[in-house]
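Sequence first, predicted coordinates after that:
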Amino acid sequence: MDRVRTDEQDPLPWCIVIALAFLALAWHRLGIPTRIYFDEVHYIRAARKLLEMTRANAEHPMVGKELIAGAMVFLGDKPLFWRVPSIILGTAGLFAFGRLMWLASGRRFATIAAMILLFTSFAWFIQSRIAMLDMIMAGFGMLALWQFAAALRLSGGKARWRLAVSGIFLALAIGTKWSFAPAAMLPGLFVMVVRLKEHGLRFLLARDSRILPGISLVEAGIWLGVLPLALYWATFAPAFLYPVRAVDPFAPIAFHEDMIRLQDSVRKPHPYRSVWYQWMINWRAVWYLYEHIDGARRGVLLIGNPFSMLAGLVAVPWCLWAAVRGRVDALAFAMLYLFSIGLWIVSEKPIQFYYHYLLPGTFLMGCLALALDVLWRRGGKAKWIAAGSLAVAVAMFAWFYPIISAAPLSGGPRSYEFWMWLRSWR
């Protein structure tokens, strides 16, 4: 069990219940549509090519495609099974997010609220039900941050193995998609800043620190830097064995230059393309599916929860203000959000979509949970505002559930209009 110095009771049972409820709901109709839809076309094809030891989708790392290929081998090459890695990592990642919040804040309400907000954020649910790379990356990423936060509560050998596990998950997250790289930098940066503040020029080798006592910064760098990089490169091992166009295991830089070139080569305009500031205000949606299939009119519309995604924007400056007043948990989630969205602000990737906001939107829900926790603790009307905010987030999820879950829709070809609150969502 994760140990936190707090008078509050660990909400571990609630974390388990919420994660299992998410798994049950996300599993419902997971095999529908019964064919490839949206960007599954890239990753299902790449997984099949991987089983043939043929190069495909070389612009992305391989872990996600390896997991999809593994599901095909051990479960079967069917739509339901293609999506199993995403739903497993989505459920595990949701649970890890709750444990991360508990370890960071030690606050019961904030932990439960964070899981409810992420559950109902739309994107986490939708990406857990499709055979894309994003949820596999995000799930591994949350597991990595949870284990790092756990290590900070320990010392010596107990902290060491948690750091090692965190490093492994960091490798798997980045080995699925590079989008997690900015967030992956923060644990190491945090340890370095604390050691510099405490020990000055001795920061590299000092072990008598208030965080990770008994472990030097050099050793922490091995677990959070060297190990993830080595394991990340090892995940490309199948590509080293391709009979044609094999990847040179001794030329990682040249190979990654080629990956970047391939990513930047996609410049054809797309009707659903968008940019970071549109994601922040929930302005541009992506239609993953809308057609008559499997006996009914069905749709999957990727947008964010209209309430929590906007409310979260107010919570970020509050977290920064709270950080100035000494709230390390608020600083952590604000920095995770800003680093993750910052990647896309400076990125030169020509074609971007709302699903790239999955990670920033996740950390945004953490910021909102911490802000609501302050209201909850004040009691009175403020407590009702906090509880009411969660109720509104859940109500929004329930309202939009049919159009984000491929449920049968009634009303003919234009039944989608019931949910089109903004013209830009069409």
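Cool, the structure landed.

rest of the way, CA atoms for contacts and neighbours
Will do.

F333 - how many residues pack around it?
Neighbourhood size, F333 [other C-alpha atoms under 10 Å]: 25.

what packs against the strand or helix carrying it?
Secondary structure assigned from DSSP states H and E places F333 in helix 328-346. Identification of packing neighbours for helix 328-346 by 3 or more C-alpha pairs under 8 Å, 6 or more residues apart in numbering; DSSP states H and E yields helix 84-105, helix 181-199, helix 276-280, helix 308-324, helix 358-378.

could you redo the last one with a cut-off of 6 Å?
Under the contact criterion of 3 or more C-alpha pairs under 6 Å, 6 or more residues apart in numbering; DSSP states H and E, helix 328-346 touches helix 181-199, helix 308-324, helix 358-378.

quick one: the strands in the chain?
286-293, 296-302 (DSSP state E).

Enumerate the positions of the shortest one that are buried.
Translated: strand 296-302. By 16 or more other C-alpha atoms under 10 Å, the buried positions in strand 296-302 come out as 297-302.

circling back: from the rest of the structure, what touches the helix holding F333?
With contacts defined as C-alpha atoms under 6 Å, 6 or more residues apart in numbering, helix 328-346 is touched by 104-105, 182-183, 316, 319, 323, 360, 363, 367.

Can you get me the centre-to-centre distance for that helix and its chain?
Centre-to-centre, helix 328-346 and its host chain are 13 Å apart (C-alpha atoms, centre = their mean, to the nearest Å).

follow-up on the earlier one: tell me the one of the buried residues of strand 296-302 nearest E59?
L302 (23.5 Å; C-alpha to C-alpha).

picking up where we left off before, among the contacts of helix 328-346, which one has the most neighbours?
Greatest neighbour count in these, by other C-alpha under 10 Å, goes to C367: 34 neighbours.

Presented hereafter is structure B, for comparison with structure A:
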Amino acid sequence: MTQVTDQRATAPGAVPTVSSPAPLRPSPDFGPLDTMRGWAVTAFLTMIAAVTRFTNLDYPTDARTPVFDEKHYAPQGWQMLTGGGVEDNPAYGLVVHPPVGKQLIAMGEAIFGYNAWGWRFASAICGTLLVLLVIRIVRRMSRSTLIGAFAGILLIADGATFVSSRIGMLDIFITLFATAAFGCLIVDRDEVRARIARADAEGRIDASPWGPRLGVRWWRFGAGILLGLACGTKWSGMYFVLAFGLLSVGFDLVARRAYGVRRPWIGTAIRDIGPALYALVLVPLGVYLATYWAWFSSEDGVYRYAVGNQVGRDGPWSWIPGALRSLWFYSGETLGFHEGLTNSAGNHHPWESKPWTWPMGLRPMLYHYADNGVTGCGQNQCVKAMMLVGTPAIWWIAFPVLGWGLWRIVARRDWRYTAVLVGYGAGLIPWFFTLDRQMYYFYAVALAPFLVMAIALVLGDILGPVRKVPIRRSTAGTFLPELPSERRSLGLLAVCIYLGLVIANFIWLWPILTAMSITPGSWHAHLWLPSWR
């Protein structure tokens, strides 16, 4: 820490007094304090999210059958419900994703039956909970209920998460689990700092050069469970396991340094890395295996008895239980299927997109389109379409927002942007290493929560800190009450204009997000870019 010498009242030959321009310890700030107001705002915005996600949830359908890739997951969920918990995929000869998402779809079908409400109910629940989580996470990171509300409004009005919350596919599930795991690590960060602050106050920081032990960390354990569920939905959850493991250890290292631990790097290596590997690697692995409980107990699951059939019983791995070896073979077949879906092998889709288009949503995904026999638009010819497209007022500013976040990290060491950009990077960067395979914009749904978190933090920076300025003395000789500064008032105006633009943009897109009956001219007017066609 930089120190300065105070020369005041120093006699000739005396030793100068050494002082620091910054506090020797972080301020004891471990979370926002407006509990009741925070929950009231969260509940109100979550209720709005629920209304938008559940209204006409059973529309559209393809003659009362699933649309787009619902045609895979809705039947598989029903098979789980009626066939002992296992599913198959006759179209490809094997099941291409782990079971958690389809188990959630099956829960909705158990309540409502095999219909659109049934296979979309779990998605709508998870999409609503996602809004709640983002509000609470941003509120905790920013220490501001207002900025948390900004994030909630943005996510409610995001077309990508909105559509994903209203269709029986897997993307909203992995997005929810990854975001929830991220939130657990943010709470864990605050708890770790509170424990180290307590140890510092009690004089135990210097008891060991490695710093204090941090005890059982249940929030990090919860993050591990959620990451296991993310991997049990799609294997891309493994990207978040790696990123969040590094983020958690980084939080611990910075905390030990902030509180003056003498050897923070070694302390982190000894005290924190081992428990982090347990909580964020072994626990997710155990949860992932547990999600296959029905497959393990089945007699006719796909490749359930690969050992002895497709795989020999002997060999160097024969000591591993046959069920686990069969699952390993099954996973290898699934991986081979995904690896074969490459452009170089001739696999192309008219709505395919690559990851460099995802930050701005330049190539959306058309889930449903009909122009035959459609009525209700007031003309002879009507169309209806359901398109997965991110609200441009949100997605088109991704690069400036990410750039601002990087600047804050470098210039201000702002941990909030570091955390958010780690989550965003985990959902985007790994896809650049497999560019030959087929990819679609719905893979980018996992980016949406982290994008709106970053935008909300930027809006907080635009709003500025809470500063009040006294106005002039009144005629009676007393000071009148203080007023907000002009800087904050202008910031609030800019933020309100932007949020109004986002909401207006979302309302404009509503017809092509919900398959409303519109004229062909209106349909084309909604396709803002050539790449949207």
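Nice, I can see it. Since this is a predicted model, take the numbers as computed values, not measurements.

quick one: L227 of structure 1 and M115 of structure 1, what's the gap?
30 Å (C-alpha to C-alpha, to the nearest Å).

who's more crowded, the two?
Between L227 of structure 1 and M115, M115 has the larger neighbour count (other C-alpha under 10 Å), namely 27 against 18.

Map that one onto structure 2.
When structure 2 is aligned by TM-score structural alignment, the residue opposite M115 of structure 1 is G152.

isn't its match right up against R136?
No: counting by C-alpha atoms under 6 Å, G152 of structure 2 does not reach R136; the two are 8.9 Å apart.

corresponding residues in structure 1 for stretch 417-426 of structure 2?
Under TM-score structural alignment, the match for stretch 417-426 of structure 2 is residues 330-339.

Check stretch 354-361 of structure 2 too.
With TM-score structural alignment as the criterion, stretch 354-361 of structure 2 aligns to 275-282.

and the counterpart of A406 of structure 1 in structure 2, what is it in contact with?
By TM-score structural alignment, A406 of structure 1 lines up with A515 in structure 2. By C-alpha under 6 Å, 6+ apart, A515 of structure 2 lies in contact with 384-386.

do that again at 10 Å, thanks
59-61, 367-370, 383-387 (C-alpha atoms under 10 Å, 6 or more residues apart in numbering).

Now tabulate these in TSV and tack on distance to L146 of structure 2.
TSV is the format used below for the contacts of A515 of structure 2 (distance: C-alpha to C-alpha, whole Å):
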residue	distance to L146 of structure 2
Y59	34
P60	35
T61	38
Y367	35
H368	37
Y369	39
A370	42
V383	40
K384	37
A385	35
M386	33
M387	31
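
tell me which of those is nearest to A201 of structure 2?
M387 (55.9 Å).

Would you mind finding the match for the closest one in structure 1?
Superposed on structure 1 with TM-score structural alignment, M387 of structure 2 falls opposite L301.

I404 is in contact with that match, correct?
Yes: taking C-alpha atoms under 10 Å as the definition, L301 of structure 1 is a contact partner of I404 at 5.2 Å.

shared neighbours of those two, anything?
122-123, 126, 287-289.

residues near P284 of structure 2, how many?
P284 of structure 2 has 27 nearby residues by other C-alpha under 10 Å.

What does it correspond to in structure 1?
Per TM-score structural alignment, P284 of structure 2 is aligned with P228.

List the contacts of the closest residue to its match other than its chain neighbours.
Excluding its sequence neighbours, the residue lying closest to P228 of structure 1 (C-alpha to C-alpha, 6 or more residues apart in numbering) is A171, at 4.4 Å. A171 of structure 1 is in contact with 63, 137, 140-141, 144, 165, 180-181, 184, 224-235, counting by C-alpha under 10 Å, 6+ apart.

what lines up against A171 of structure 1 once you look at structure 2?
In structure 2, A171 of structure 1 lands on G228 (TM-score structural alignment).

How about A46 of structure 1?
A46 of structure 1 maps onto Q76 in structure 2, by TM-score structural alignment.

who's in contact with that match?
Q76 of structure 2 touches 70, 82-83, 85-89, 95, 99, 102-103, 105-106, counting by C-alpha under 10 Å, 6+ apart.

got it, and M280 of structure 1?
Per C-alpha under 10 Å, 6+ apart, neighbours of M280 of structure 1: 304, 309-310, 312-313, 341, 354, 357, 360-361, 364.

at 8 Å what do you get?
By C-alpha atoms under 8 Å, 6 or more residues apart in numbering, the contact set of M280 of structure 1 is 309-310, 313.

ok, these vs L217 of structure 1, which is closest?
Distances from L217 of structure 1 to these, taken by C-alpha to C-alpha, are shortest for L313, at 34.4 Å.

Test my guess that that closest one contacts L364.
Yes: contact criterion C-alpha atoms under 8 Å: L313 of structure 1 and L364 qualify, at 7.3 Å.

higher neighbour count, the two?
L364 (29 against 17).

Which residue in structure 2 occupies the aligned position of that one?
By TM-score structural alignment, L364 of structure 1 lines up with L451.

now A19 of structure 1
Counting by TM-score structural alignment, the partner of A19 of structure 1 is T46.

Just give the nearest non-adjacent residue to its match, would you?
Among residues not flanking T46 of structure 2 along the chain, L132 sits closest, at 5.6 Å (C-alpha to C-alpha, 6+ apart).

The counterpart of that neighbour in structure 1 - how many residues pack around it?
Here L132 of structure 2 is matched to F95 in structure 1, going by TM-score structural alignment. By the criterion of other C-alpha under 10 Å, F95 of structure 1 has 25 neighbours.

Distance check, F95 of structure 1 against W279 of structure 1.
Distance from F95 of structure 1 to W279 of structure 1, by C-alpha to C-alpha: 25 Å.

got it, and K197 of structure 1?
Per C-alpha to C-alpha, K197 of structure 1 is found 36 Å from W279 of structure 1.
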